[in-house]
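this one's sequence-less:
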């Protein structure tokens, strides 16, 4: 499905990012996983690069290496992100700044750093990993919700800016997915989420990587500027 495609996935060493990397690799893509954390897996179609989404010089260096080796980039998945949750009354300024720097400015940094390579593809796809809280908000996540709403807005903007150059840009908004981030949630929070989810379950990382595969492939060649919710019907 992705034969001949070159893909970069930020935050690709674990969680949803890891699943996306392996999904792409198993479907024929050559995948570069960019992360600060060493991966716990290998794949013949996957290479790894130390990538700090807040370091523009590091991004420029990574882009130069990919240009030299491949000459283009067909798929960019902006997946790297963190949480530092607290209600507004107790949120520390440094936690606001850190989440915004990584989750929002990091997406800007990486996409700006690699857009020239995406334009060389002739058929490129940008995928921003958002969240349902970027659409609906969530108590205790002012910083995280703001950044995820921001990456949705950027995806829509880039769809308008680069569509004429055959670059598609979309976002995925996962609901509550079984990951390290949700593993630490209190039981009562999980019970509340499930009660408001028509499918009455949390999602799996594969549910998100399947959506990412669709948006990266030619199956979605006429889809851009959209947000795909992968949330089991949460908040219908």
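That came through, no problem. These numbers come from a predicted model, not from an experiment.

from here on, contacts and neighbour counts on C-alpha atoms
OK.

off-centre distance for whichever strand or helix holds residue 67?
In the assignment (DSSP states H and E), residue 67 maps to helix 56-70. Counting by C-alpha atoms, centre = their mean, to the nearest Å, helix 56-70 is centred 19 Å from the centre of its parent chain.

stretch 38-51 now?
Offset of stretch 38-51 from its chain centre (C-alpha atoms, centre = their mean): 17 Å.

quick one: neighbours of the closest residue in space to residue 127 that isn't next to it in sequence, just the number.
Spatial nearest neighbour of residue 127, excluding adjacent residues (C-alpha to C-alpha, 6 or more residues apart in numbering): residue 77 at 4.7 Å. Number of residues near residue 77 (other C-alpha atoms under 10 Å) recorded here: 27.

with residue 17 instead?
Neighbourhood size, residue 17 [other C-alpha under 10 Å]: 25.

repeat that for the one 3 residues further on.
Taking other C-alpha under 10 Å as the neighbour definition, residue 20 ends up with a count of 27.

next one: the one 3 residues further on
Neighbours of residue 23 under the rule other C-alpha under 10 Å: 19.

so it, which state does it fall into?
The three-state assignment at residue 23 reads helix, by DSSP: H, G, I helix; E, B strand; the rest coil.

the structure to be compared is supplied as follows:
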């Protein structure tokens, strides 16, 4: 029987109960990993764990990534439940879109806190554990918005650009300890959130994509599996764009 890319590994995925996070969890389980999902929605977490095969392959903990305590609890849950922590995916995120003129300070702070501080909390906790236990892989979710900036997303674009800088700096700090830190920048991916866009906005974004279609969550998950596995063993501090060629 052929082993999966992640056989025997334990992975934590924040924002893992739905969307891209759940797709990453599904791919990781298919590749032989045990996964621990963190999310703020307890009911959605329970459904996701069931869908992933139950307690043999998945566990969960309610986690607000903006605070260090719940993030540490998520890490402890992984080690307590499955005995190790080998992969950490910082995926949790929110949007509070508005033009800069209309955006409130609270809306700006919320997005920066979840995306950027949340990624820092996760990277810091995971790297601290991994450097003491033989290494590991951290995957951070940025966005094409962090590369080009989108109208109505000064908060989101700033946070996603910040994640790229955080990834590169952290990668340099922990490479000597066998910990790799890489990032993914998805483009237009078909999720419940993006499909709620007005049709004219969806069509305008679609027109910018050379491949002529939106991406699927599973296509982001495939790249996450690559970065989490030994296939990318000589890669750290990198940003992989999953955009169909948009904004080259």
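All right, it came through fine. Note that the structure is a prediction, hence the values are computed from the model and not measured.

got a TM-score for the two of them?
The TM-score (TM-score structural alignment, normalised by the length of the first structure) is 0.95; 236 aligned residues with a C-alpha RMSD of 1.4 Å.

circling back: helix, strand or coil for the residue nearest to residue 127 of the first structure?
Following three-state DSSP, residue 77 of the first structure is assigned to strand.

look up how far residue 212 of the second structure lies from the counterpart of it in the second structure.
Matched to the second structure by TM-score structural alignment, residue 77 of the first structure sits across from residue 89. Noted for residue 89 of the second structure: a distance of 28 Å to residue 212 of the second structure, by C-alpha to C-alpha, to the nearest Å.

give me the number of residues near the aligned partner of residue 100 of the first structure in the second structure?
Correspondence of residue 100 of the first structure to the second structure, assessed by TM-score structural alignment: residue 112. Residue 112 of the second structure has 24 neighbouring residues, counting by other C-alpha under 10 Å.

now for residue 112 of the second structure: which residues touch it?
By C-alpha atoms under 8 Å, 6 or more residues apart in numbering, the residues touching residue 112 of the second structure are 155-156, 158-159.

tell me which of these is nearest to residue 19 of the second structure?
Nearest to residue 19 of the second structure out of these is residue 156 (C-alpha to C-alpha; 17.6 Å).

does that closest one touch residue 113 like I think?
No. Residue 156 of the second structure is beyond contact range of residue 113, at 10.4 Å (criterion: C-alpha atoms under 8 Å).

what's residue 173 of the first structure aligned with over in the second structure?
Residue 173 of the first structure maps onto residue 185 in the second structure, by TM-score structural alignment.

for its match, which non-adjacent residue is spatially closest?
Closest residue in space to residue 185 of the second structure, ignoring its immediate chain neighbours: residue 143 at 3.9 Å, by C-alpha to C-alpha, 6+ apart.

the one you found maps to what in the first structure?
Checking TM-score structural alignment: residue 143 of the second structure goes with residue 131.

same check, this time on residue 176 of the second structure
In the first structure, the residue matched to residue 176 of the second structure (TM-score structural alignment) is residue 164.

now swap in residue 157 of the second structure and tell me
Residue 157 of the second structure maps onto residue 145 in the first structure when the alignment is built from TM-score structural alignment.

please apply the same query to residue 223 of the second structure.
By TM-score structural alignment, residue 223 of the second structure lines up with residue 211 in the first structure.

and its match, how many neighbours?
When neighbours are defined as other C-alpha under 10 Å, residue 211 of the first structure has 18 of them.

for residue 140 of the first structure, see how far away it is.
From residue 211 of the first structure to residue 140 of the first structure the distance is 27 Å (C-alpha to C-alpha).

now do the same contact list for residue 18 of the first structure.
Neighbours of residue 18 of the first structure in contact, by C-alpha under 8 Å, 6+ apart: 11-12.

swap the cut-off to 6 Å and go again
residue 12 (C-alpha atoms under 6 Å, 6 or more residues apart in numbering).

what's the local residue count around the corresponding residue of the second structure for residue 234 of the first structure?
Here residue 234 of the first structure is matched to residue 246 in the second structure, going by TM-score structural alignment. Using other C-alpha under 10 Å, residue 246 of the second structure has 19 neighbouring residues.

chain neighbours aside, what residue packs nearest to residue 114 of the first structure?
Leaving aside its chain neighbours, residue 114 of the first structure sits nearest to residue 63 (6.1 Å; criterion: C-alpha to C-alpha, 6+ apart).

returning to that earlier point: in the helix holding residue 67 of the first structure, what counts as buried?
Under the neighbour-count criterion of 16 or more other C-alpha atoms under 10 Å, helix 56-70 of the first structure has 56, 58-59, 62-63, 66-67 buried.

which parts of the first structure are helices?
Along the first structure, the stretches classed as helices by DSSP state H are 15-26, 56-70, 93-99, 106-119, 133-136, 142-162, 180-183, 187-195, 205-216.

next, the mean deviation of the second one compared to the second structure.
To tie it back to what came earlier, the one meant is helix 56-70 of the first structure. After superposition onto the second structure, helix 56-70 of the first structure lies on average 3.0 Å away from the residues it aligns with, using mean C-alpha distance after the TM-score superposition for the first structure.
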